[in-house]
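In: sequence plus the predicted model coming up.
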Amino acid sequence: MDFQIVPWLSVVIVSVFVYLLFKKLRMDKTGPPLPPGPPPLPLLGNLLQMGGGKATEVLVALSQQYGPLITLRFGLKTIMVVFSPAMAKEVLKTHDHNLAGRWVLQAAKTLDQHKSSIGWAD
């Protein structure tokens, strides 16, 4: 019986260590303050909150709770969602240089397609 407990105990200890390591790495990142949003889960972000119904209805409910500009995390990607036309105009007018680029998939970088394909162009 002791033989069966030891492997599970080691898995639990390693899992807790990895969780604390990821949490520490996320806390060390300094950057500009983000708009309010629902608290994300580790590694999943807000993906589970989006599965409760239609995405538009879930986003409207979140905008009523957090305001016209919210921050969501989908996995490891941070996303800001704008709900009002006035806020969208302000964001696109003053922060357009931050929104001009795209993130490129690692597969496209590996095959060097990001240099010659119009789909990955800035």
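Out: Yep, that arrived. The shown structure was predicted, so the numbers you read here are calculated from the model rather than taken from an experiment.
In: only C-alpha atoms from now on, for both contacts and neighbour counts.
Out: OK.
In: list the buried residues of the helix of greatest length in the chain.
Out: The helix spanning the most residues in the chain, taking DSSP state H as the definition, is helix 2-28. For helix 2-28, a neighbour-count test (16 or more other Cα atoms under 10 Å) marks nothing as buried.
In: mind giving me the packing neighbours of the next helix or strand after it?
Out: Scanning forward in sequence from helix 2-28 by DSSP states H and E, the next helix or strand is helix 47-50. Contact analysis of helix 47-50 by 3 or more Cα pairs under 8 Å, 6 or more residues apart in numbering; DSSP states H and E lists helix 55-66 as its packing neighbours.
In: presented hereafter is structure B, for comparison with structure A:
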Amino acid sequence: MSNHAMVTASQFDPAQLTFRDLICHYGTGRVIHIDGRGASKQIQYRFGIQTEIGDFEVHEWMKLVRVLIERAGEEPLQQRLVELLEQEMPWLHRDFERQLEALELHARRIFENPEWVAYEKFNRR
């Protein structure tokens, strides 16, 4: 069962985390009240990634997944995912969008799933 609480990377020991812990279930968005009331109210919007272990701010989640990729020595796989997305998903215009999508796919271990539409193309290299 998912933990819907907002969490930070500092609450977890990266050595104990697995890719399964960080699979993106869906993106989240929350308004956070900063200060004030009424017309002088100050808010900010927080974009997050809901995982099995909690709702991480997007950049923190990305850092944690990268730590797991480095620990597993899978940087070349990650780079290949980014390259594949550049070729196959032209609607991802910004590098940030491609990096985020590639990290989501990597955490899901999509390249190990023979039912993935790009399985043969990706694993043929």
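Out: Perfect, I can see it now. Nothing here was measured: the structure is a model prediction, and the numbers come from that model.
In: can you calculate the TM-score here?
Out: The TM-score (TM-score structural alignment, normalised by the length of the first structure) is 0.27; 61 aligned residues with a Cα RMSD of 4.9 Å.
In: for the longest helix of the first structure, packing partners?
Out: Applying 3+ Cα pairs under 8 Å, 6+ apart, one finds that helix 2-28 of the first structure contacts no other helix or strand.
In: what about Asp55 of the second structure, how many neighbours?
Out: The tally of other residues near Asp55 of the second structure (other Cα atoms under 10 Å) stands at 26.
In: surely it meets Met6?
Out: Yes - judged on Cα atoms under 8 Å, Asp55 of the second structure makes contact with Met6 at a distance of 4.6 Å.
In: show me where the second structure has its helices.
Out: So, for the second structure - with DSSP H - the helices run 58-71, 75-88, 95-107, 119-123.
In: mind putting these into JSON lines with distance to Thr28 of the second structure and mean neighbour count?
Out: Shown next, in JSON lines, are the helices of the second structure (distance: least, Cα to Cα, whole Å; neighbours: other Cα atoms under 10 Å):
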{"stretch": "helix 58-71", "distance to Thr28 of the second structure": "9", "mean neighbour count": "17"}
{"stretch": "helix 75-88", "distance to Thr28 of the second structure": "23", "mean neighbour count": "16"}
{"stretch": "helix 95-107", "distance to Thr28 of the second structure": "14", "mean neighbour count": "18"}
{"stretch": "helix 119-123", "distance to Thr28 of the second structure": "28", "mean neighbour count": "12"}
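In: and the gap between Leu59 of the first structure and Tyr66 of the first structure?
Out: 10 Å (Cα to Cα, to the nearest Å).
In: no no, Asn98 of the first structure
Out: Per Cα to Cα, Asn98 of the first structure is found 23 Å from Tyr66 of the first structure.
In: neighbour-wise, which of those two wins?
Out: Tyr66 (15 against 10).
In: from Ala55 of the first structure, how far off is that one?
Out: Tyr66 of the first structure is 16 Å from Ala55 of the first structure, where distance means Cα to Cα.
In: again with Leu48 of the first structure
Out: Taking Cα to Cα, one finds Leu48 of the first structure at 11 Å from Ala55 of the first structure.
In: what's the answer for Ala107 of the first structure, then?
Out: Distance from Ala107 of the first structure to Ala55 of the first structure, by Cα to Cα: 28 Å.
In: same check, this time on Val16 of the first structure
Out: 32 Å.
In: what do you get for Lys109 of the first structure?
Out: Separation of Lys109 of the first structure from Ala55 of the first structure (Cα to Cα) stands at 31 Å.
In: and for Met27 of the first structure?
Out: Separation of Met27 of the first structure from Ala55 of the first structure (Cα to Cα) stands at 29 Å.
In: just Leu92 of the first structure next, same as before
Out: As judged by Cα to Cα, Leu92 of the first structure and Ala55 of the first structure stand 23 Å apart.
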